[in-house]
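*Asks:* kindly return the folded structure for what I paste below:
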Amino acid sequence: MRIIATFALTAAAMLSGTAALAQTPGPVDADTRAWWALTSELSGDDMDGRDTGSPGYDRAAALVARRFAQAGLKPAGTAGGWFQDIALDDLRLDEAQSHFAFGTTTLAFNRDILLSPGADTPPHLSAAATFRGYCAADDIADVAGKLVVCYGRPAPKRLASFDRAKALRSAGALGMLTIAAPGLASEPIRWPFAYSRSVTIAGTATPATTPFLSGIINPDALPRLLPDAAQVLATGAAGGDLPHADLGPVVADLTITHTVTHSANVLGLLPGTDPALAAEIIVVGAHLDGYGHGEPVNGDGLYNGALDDAAYVALLERLAAARAGHGFARPVLFAVFTGEEKGLLGSTWFVEHPTLPLASVEAMINLDQIRPLYPLKLMTVHGLSDSNLADPVRQIATASGFAVQEDPEPERNLLRRSDNWPFMRAGIPGLSFVLATYDQPSLMRYYDWYERRYHHPADDLTTPIDWQAAADFNAFFYSITEAAANSVANHPWKNTEMRKLD
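*Replies:* Predicted coordinates for the structure are as follows:
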């Protein structure tokens, strides 16, 4: 069932509903208990949120490698080891040493304004600021030397392919701040953000030519900058015509640290048993990285990342342990990626620098975006129609008592937001899964998760889990992996147009 955007829950309803979401008794079956114990270990406070390039991430990666070794997997990383190291450029705003103000109105970093540090971010900015509506071509003819504020999404369709940042650079603007307009009903924009930071694969960032400031503004801060802010937000949400307005002077002093860090994918191989299928590898993957320490929410500044995505690295560990070195017909690569939260860095690096022949990879089954918060009755499967894995997916789901569907919310772009996407861009079929909502209680739990826990410190072990749903999904994952790795047919693309998407 599609989540209906007009089905809005009020703040009062959300708060009253959370009382009913208290943690239920723990799992009763041994496999789910073991899975949650591994999840607890990976998302405990001693792992410091497993931030990309951090000692906490390295501790978690070493633990996963040990678990893979104990389960009988073979190292499949660089030079015969468990790890595939990636050098990263890490640019981070030092909020305590920085300042940003429109006139006399100071904006708080990560709460009122989020900056995206880059090689072109100026350390000091003193200029006039101007609001130019959607920043279409006819809005920005005279913005040279100014900081430009633009209304964010949703924007009129005429701007669908218009690169506003590129156009503003060409027009001589000093930067672009986007008003983070309210997002989709099923995935609201959440403030605060953990930090103002950019992480890229080392050496891949575009060299700076001229200074340009990039960031987003919390719409709740707009009334302090623009007298008719409420009308602007309402008109923008409706896609109506927006006025231009001068916002006065803006002054920014920014301290940005640049460090080169390293973080590693963890790669283990379960060899296949059929020599004729030795060159047909199935990849099962999840991301280990989280956000680490960041902007506190209700006094908690540690972003544990329990469901996103420690729980599903733990599920890979459980599958490996259950096999105990006994392979399927095809080889299965257990891939634990770094840097997913920073832009699919680990999976992108693996696809571009594979430690096993990429031409031998038949399919990628990805574990992310899975929220066992309510009974599993309906599951969205991204990539369902693009390979013949759709048939065993449907068969296993039907036998398990739930239905599957194509993506009912393509506007959220979930297909491209996780580690299956670099594989799919390379022409490899990929699957990822979301436990879909189907009634008001499930919708309430889903909204509650995105409102209070997603990419926030509350994504921790206090999350109310539906243990039967967790067990049902885990059993489904075991079965679909077995079906993919043991089936006679290979897994070619059905929709060849997918290869052209980027």
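
*Asks:* all contacts plus neighbour counts: C-alpha atoms, from now on.
*Replies:* Fine.

*Asks:* what helix or strand does residue 258 sit in?
*Replies:* Element membership for residue 258, per DSSP states H and E: strand 256-270.

*Asks:* give me the contact list for stretch 50-63.
*Replies:* Contact partners of stretch 50-63, identified using Cα atoms under 8 Å, 6 or more residues apart in numbering, comprise 42-43, 46-49, 88, 261-266, 288-293, 304, 338-339, 342.

*Asks:* one more to line up against the first:
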Amino acid sequence: MLKPLRLTAALCLLGVGATRPLPADPDTRAWWAITAALSGDDMAGRDTGSAAYERAAQAVARRFARAGLKPAGEGGGWFQRVPMEELRVEHATFSVGDRPLGFLHDVTVAPTPGMPVSLDLPLAYRAYCAADALGDVRGKAVICHGTHRPGLPSDAQRYAAARAAGAAAVVTIADPGFSVEPPRWPFAYARTVWLQGSAPAAAGPVRFTLNADALGGVIAGSGRDAPGLVTSGAAGAPLPSFDAPGRFRATLSLAQRSISAPNILALLPGKDSALRDQTIVLSAHLDGYGPGEPVAGDGLYNGTLDDAAYVALLIRFAEHRAGKGLRRPVLFAAFTGEEKGLLGARWFVAHPTVARAKLAADVNLDQLRPIFPLRLMTVHALDDTTLGDDARAVAGAMGVAVQRDPEPERGLLRRADQWPFLEAGVPATAFVFGYRPGSESERIYREWYRTGYHRPQDDLAQPIDWQAATDFNRFFYAFATRVADQPGAPAWKPGSPLRPKP
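*Replies:* As a prediction, this is how the structure comes out:
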């Protein structure tokens, strides 16, 4: 059964019972109809390894075929099967003393193969968990503030220090002061997925994440002011170190299974034989979260803007071309496993169905939220390759300004499917809707990350700025055409820190 709001959205797509206007632009209406087909409730959020994902993959392959593309997967087909392992926490209980902690609401865990499934540990609060502040934490659960502030330990540094000091677990307080991407509770689920043959390390402290609101119960009896510690930790202020009187207890039920899911790969052959070895990859990820912990009574994480809408945009671009090639070959790639660690893109880069030497660039569509006007656009790796020059030219002709990433502390460049290409030395880029500080656009952007990002509310009923969607879609059509048609192949710029070493 469709959720009530989604039923309204579905009827709108059919022109029945509309409660909000649909886009006036026919191309944008067609794009949104494909988005609805990929992210409606019947697609169940397209979780990696699920039957729903397989249905979505088949639907994308059919659309690519109808658009005149050629299969570019394994064995002459549309798919490249990606083998993975999944470790899932099926059930968990947590407590400190006689105080329970809610799984996924107060605390969650990152499962790893071979980890202990029962813990009963003393607690050591150690502020930011700098190596020189830990002291004797052998066999303890160490509580650390998960700050993102310069000059304080990073997540990797905190974990390395705790591991070296002999801690049995690291309990990281999700930083409410990280306003550019605030913590979102509850978590959808607790699972780890990895490519077969690359299992995560099992040795070392177990990783837990703690809701800052639950800190008071965890350190009860210590005489410390938990809200004050959270406020000071969010500000990067000096903090004490102390041992708490309670014991951190956890009992976990784990299940491991082998799974797989396909990348969908389709080729628009180039028409210039001199450029046939310069394939341009256009990518987006098809997978979402699927069913998970309910938020406001909704437990289906549809993943409409993240990222069904941009697989739909690949389809629309293919339909525009209708089999008519550009000068360079264009590989359309709908990747799997992005939400589990860029797994589909990593697999493709390691096992390309097009010779690695023939991959000239990747243009990735993700992190796009057409929920406010497109007047400014962040372009990842803007100054690193000539793709940045292409973005400036196309956006400038539309009256859209471009900028470097204004929030590098979020690491967005490394969090989407362009990153495996860049790591492999292939020029790549991606785009994010930008805003001016203090503007209404910033307010909308921040609110979406609080209430929509990786939430069931990223669905067909959410507010969309149709003109912004139209503007970005037109930008993408023009940008992809320019990159595939211009005389010179995308190239690295001298001095780029991302440029591969000779």
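
*Asks:* before we move on, back to that, could you tell me which of the contacts of stretch 50-63 of the first structure are located in strands?
*Replies:* Judged by DSSP state E, the contacts of stretch 50-63 of the first structure include 88, 261, 262, 263, 264, 265, 266, 292, 293 as members of strands.

*Asks:* so what corresponds to the first one in the second structure?
*Replies:* It refers to residue 88 of the first structure. Under the alignment (TM-score structural alignment), residue 88 of the first structure pairs with residue 84 in the second structure.

*Asks:* what about that match, how many neighbours?
*Replies:* Using other Cα atoms under 10 Å, residue 84 of the second structure is surrounded by 22 other residues.

*Asks:* and for it, nearest residue in space, chain neighbours not counted?
*Replies:* Spatial nearest neighbour of residue 84 of the second structure, chain neighbours left out: residue 195 (4.4 Å); criterion: Cα to Cα, 6 or more residues apart in numbering.

*Asks:* translate the one you found into the numbering of the first structure.
*Replies:* Alignment note (TM-score structural alignment): residue 195 of the second structure maps to residue 201 of the first structure.

*Asks:* against the second structure, where does the strand holding residue 258 of the first structure fall?
*Replies:* Counting by TM-score structural alignment, strand 256-270 of the first structure sits on residues 254-268 of the second structure.

*Asks:* tell me the contacts of the residue nearest to residue 84 of the second structure?
*Replies:* So residue 195 of the second structure contacts 82, 83, 84, 85, 343, 347 (Cα under 8 Å, 6+ apart).

*Asks:* residue contacts, the second one?
*Replies:* The contact partners of residue 83 of the second structure, by Cα under 8 Å, 6+ apart, come to 195, 196, 258, 259, 260, 261.

*Asks:* ok, now the third one?
*Replies:* For residue 84 of the second structure, the contacting residues are 193, 194, 195, 196, 258, 259, 260, taking Cα under 8 Å, 6+ apart as the criterion.

*Asks:* try 10 Å this time
*Replies:* Each residue near residue 84 of the second structure by Cα atoms under 10 Å, 6 or more residues apart in numbering is listed here: 48-49, 193-199, 257-261, 337, 343-344.

*Asks:* looking at the first structure, which of those still make contact?
*Replies:* Compared against the first structure with both residues aligned by TM-score structural alignment, their matches' Cα atoms under 10 Å, the contacts of residue 84 of the second structure retain 48-49, 193-198, 257-261, 337, 343.

*Asks:* residue 217 of the second structure pairs with which position in the first structure?
*Replies:* Aligned counterpart of residue 217 of the second structure in the first structure: residue 224 (TM-score structural alignment).

*Asks:* in terms of secondary structure, what does the longest helix that the first structure contains contact?
*Replies:* The single longest helix within the first structure, with elements called by DSSP state H, is helix 467-486. Contacts defined by 3 or more Cα pairs under 10 Å, 6 or more residues apart in numbering; DSSP states H and E place helix 467-486 of the first structure against helix 30-42, strand 281-287, helix 311-323, strand 332-337, strand 361-367, helix 390-400, strand 430-435.
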